[in-house]
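In: my questions are about this predicted structure, shown below with the sequence.
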Amino acid sequence: MSETMWLLSAGFALLLVIGVPFGIALGLITVAVLVTADIPAILLPQTLIGGTQSFSLLAIPFFMLAGELMTAGGLSNRIINLANVFVRHLRGGLGHVAVLAACIFSAISGSAPATTAAIGAIIIPAMVAKGYDKAFATALAVSAGVLGPLIPPSIASVIWGVIAEQSIARLFIASIVPGILLALGLMMVCYVYARRNDVPLEPRASLPEIKAALRNGIWAIGAPLLVLGGIYSGAFTPTEAAVVSCVYSLVVGFFVEKRLTLAMMPEIVLRAARITAIVMFIIAASAGFGFLVAQEQIAIHLANWLASTIETKWAMLLLVNVFLILICAVMDEIAIMVILGPLLIALAQKFGVDPIHFGTIIVTNAAIGMAAPPIGYCLFVGMAISGLKLGQIARAIWPMIVVMFAVLMLVTYVPGFSTWLPSLIHR
């Protein structure tokens, strides 16, 4: 193994073990390799900037901003009220409300942390007041946030589409069924919890209540219909849809809800910018690291070795899932997709896996990583909202994690769950 390969593997692992943040560790290792391998230093800024110069990546800051505008503008409350009148009377009603509201909000923001924050801030106190355990309520909000990368539009699908050079619109469509499966699984967990803990049933919503919720929630429903309808009809691209979502959120927040003010805008933009900066820094640093990995042909060598060791497609997919599940629990999902993208794509090509199907597997793994202990982003959002410690949420979230893994296995070994809908729409 060359000195460069040692630095890229063992050196990077060492920095992570001693607690260096992922993006910083990627940058330090990239600089170290450039110095020791006598590679022109000008390649570093060129690669870092080049890694973020994709038109499709513009969707990330705009979807982040749209989510912040929707939350600040009051549409989150209307989404929850709308979900409430339809499912609150079922066993585990408020839990079902959280999941259904997360589905609707996910179709606006495309972000797991944003979905957890928007839904959790309202639903966690409400569930505790109705007798739900606070740790369970928080774990459910964290798990519902996982729907963010699955229900389109999805920031994770945008990133993987750029890396794998696949249609982002087809990746969006491919994740719809997995998202629905996960939502149904989480609702089943809520039902079982409510039965075991004898949570009282809520009264069924009256017809006037349903009409009022529909009337008040029409603008909340309009956002995903506009965004997704525009993408699938070909009216605009996923990136343009993100801009349309922001404009829609501004119009509704200022002129319909009338909760947004010009004084609020700097803080809203700053919150979206902070999250975007973290994501884009990791992508940029990963691009430099990935350039060196490609130069050393590490991905190709490893893919060839794995292909010669593994004889069947199902075994390869199982290995990829196990590997991603383990690494997503301790490493940033975006960095994983960028760094390991060439290796994963090479493996999929070796075994003839449909690229859209494989992309859905990757995105599903990335989504699960958002809620998997110990460093899932949504866990920390849940901790901030509830005031609970990580261990308390981790103990309560395991039934939801089991459901997520079950959905992952279905997506992996039943390709139709991810390929049927794209083939139906894009004939």
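Out: Nice, thanks for sending it over.

In: CA atoms for contacts and neighbours, from now on please.
Out: OK.

In: for D133, which non-adjacent residue is spatially closest?
Out: M127 (7.9 Å; Cα to Cα, 6 or more residues apart in numbering).

In: tell me what the helix or strand in which the one you found is found is packed against?
Out: Assessed by DSSP states H and E, M127 sits inside helix 112-129. Applying 3 or more Cα pairs under 8 Å, 6 or more residues apart in numbering; DSSP states H and E, one finds that helix 112-129 makes contact with helix 59-72, helix 75-87, helix 93-109, helix 134-145, helix 377-386.

In: below is structure B, check it against A:
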Amino acid sequence: MAFGFLLLALLAVLLAGVPIAYAIGGLAMVGNQWFGATSFARLAETQFSSINSFVVMAIPFFILAGNIMLKGQMARSLFDFMSALTRWMTGGVAIGATGACALFGSLTGSSAAAAAALSPVVIPELTRLGYPRPFACGLMAAGGTLGIMIPPSVVFVVYGALTSTSVADLFLAGVIPGLFLAGLLALCCYVQARRHGYGTPQPFVVQEVWRTFKAAIPSLLMPVIVLGGIYSGLFTPTEAAAISVVYAVLATRFLYRTLAFSDLPGIFVESARSAAVVLIILAASLGIGLLASFLGVAEDLATWLQGLNLSAWQFLLAVNLLLLVLGCFFDGFTLLVLLTPLLLPSIKALDINLVHFCIILTANIEIASITPPVGFNLFVISSTTRVRIAEVARGVVPFVLAMLIGLFILTYVPGLSLALL
């Protein structure tokens, strides 16, 4: 009961606009002192030791690599190649844009980075070809979310740290669900283009495909090197993150020639700020977990669930409904770090595979990032294109519906998440 009141206080503070790091960190400090759970010194030691790990080191490296690729404009070559492949189809350029989102997501591991990198390239091209601007904006907002499902993903690294799950297994599990969701978004593009007559199919030109493919080779090689190195045993996910930084610098500086060495200090500073925010929130959430453990929240929750006699499928349905509602008001990272420690005992009690649950949670986070009123990707697209947020929200509705269908299938067909393990 006491912990429930603290959570209600936290929700009120977050809705009032207090930054998540301050809100969760403040609750961890006040709650642990109020109930005598631990001392300030032990709380600090626990938080530091939890984030002072080799696995967590991957987070700042992936963030830095994503910012380098964003600054180096690697997204354009991917879009040119994918649109050359698909422009002969009904809705072909939009389908190609979806493929570009999936490919760029495999480079960055960030939803916002994929949306921000591709929208200035894709949206003008789609509108030039006759696609409505709300449709183009909605597609980029939804397509950007693929960056946190298709490995490497920062969400997977954080979840792995919170649950002691193998990050390599999570990366492998995200491949098929990521491609599956990309396919649903592409199908949504095809249906809308066919129904409303969006765009005009263009001739398939082999020479154009070959030209754009050669230009995209450096970008296409990056996920092969990073993921291939992980699963061949050449390096760990953290080492892969560091290698992705080196590769991104070399590709953007010497192959694409879109990055100058003078750009790097600014990128380093911005990446350090972003990584610091993520790590502070992660440490704060671990403080919440310590408080919850002291108050016996896990045992109380398990007892309550046993009294409801929920089966695994009913529990997952309830969790999805909860996450979809909370996703309208909170960003995905808040949902990840706040709810994962609380749900973990129930997941284990119901014998739900932790890797499968990560895919379900990530799909919910994807939907949260494009759900009004606080969907982060909606604001990213609005700010990068100067399109009103209401227009972006209107265009994203069909893609939200497609992703809801994908969430349902991923929840109850665990084979899609576990096939490669």
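Out: Looks like it came in fine. Keep in mind it's a predicted model, so treat the numbers as computed, not measured.

In: now the TM-score, please.
Out: The TM-score (TM-score structural alignment, normalised by the length of the second structure) is 0.95; 420 aligned residues with a Cα RMSD of 1.8 Å.

In: got the helices and strands packed on helix 112-129 of the first structure as JSON lines, with mean neighbour count and distance to G161 of the first structure columns?
Out: What follows is those, written out as JSON lines (neighbours: other Cα atoms under 10 Å; distance: least, Cα to Cα, whole Å):
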{"stretch": "helix 59-72", "mean neighbour count": "26", "distance to G161 of the first structure": "12"}
{"stretch": "helix 75-87", "mean neighbour count": "23", "distance to G161 of the first structure": "29"}
{"stretch": "helix 93-109", "mean neighbour count": "28", "distance to G161 of the first structure": "18"}
{"stretch": "helix 134-145", "mean neighbour count": "29", "distance to G161 of the first structure": "21"}
{"stretch": "helix 377-386", "mean neighbour count": "22", "distance to G161 of the first structure": "22"}
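
In: tell me the contacts of the residue nearest the centre of the first structure?
Out: In the first structure, the centroid-proximal residue (Cα atoms, centre = their mean) is P149; its distance is 3.0 Å. Residues near P149 of the first structure by Cα atoms under 8 Å, 6 or more residues apart in numbering: 106, 110-112, 155-157, 363-364, 367.

In: pull the longest helix from the first structure.
Out: helix 265-295 (DSSP state H).

In: which other helices and strands contact that one?
Out: Contacts defined by 3+ Cα pairs under 8 Å, 6+ apart place helix 265-295 of the first structure against helix 22-36, helix 43-50, helix 59-72, helix 333-350.

In: average distance between the first one and the second structure?
Out: Plainly put, helix 22-36 of the first structure ends up 2.2 Å away from its match in the second structure on average once the two are laid over each other (mean Cα distance after the TM-score superposition for the first structure).

In: before we move on, the earlier item: and of the helices and strands packed on helix 112-129 of the first structure, who's closest to I218 of the first structure?
Out: Closest to I218 of the first structure of those, according to Cα to Cα: helix 75-87, at 8.9 Å.

In: where do the helices sit along the stretch 101-250 of the first structure?
Out: Assigned by DSSP state H, counting those that start in this stretch, the stretch 101-250 of the first structure shows helices spanning 112-129, 134-145, 155-164, 168-174, 176-196, 207-233, 238-251.

In: distance to F86 of the first structure added to those helices, as JSON lines?
Out: Output for the helices of the stretch 101-250 of the first structure, formatted as JSON lines (distance: least, Cα to Cα, whole Å):
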{"stretch": "helix 112-129", "distance to F86 of the first structure": "16"}
{"stretch": "helix 134-145", "distance to F86 of the first structure": "18"}
{"stretch": "helix 155-164", "distance to F86 of the first structure": "28"}
{"stretch": "helix 168-174", "distance to F86 of the first structure": "25"}
{"stretch": "helix 176-196", "distance to F86 of the first structure": "14"}
{"stretch": "helix 207-233", "distance to F86 of the first structure": "8"}
{"stretch": "helix 238-251", "distance to F86 of the first structure": "24"}
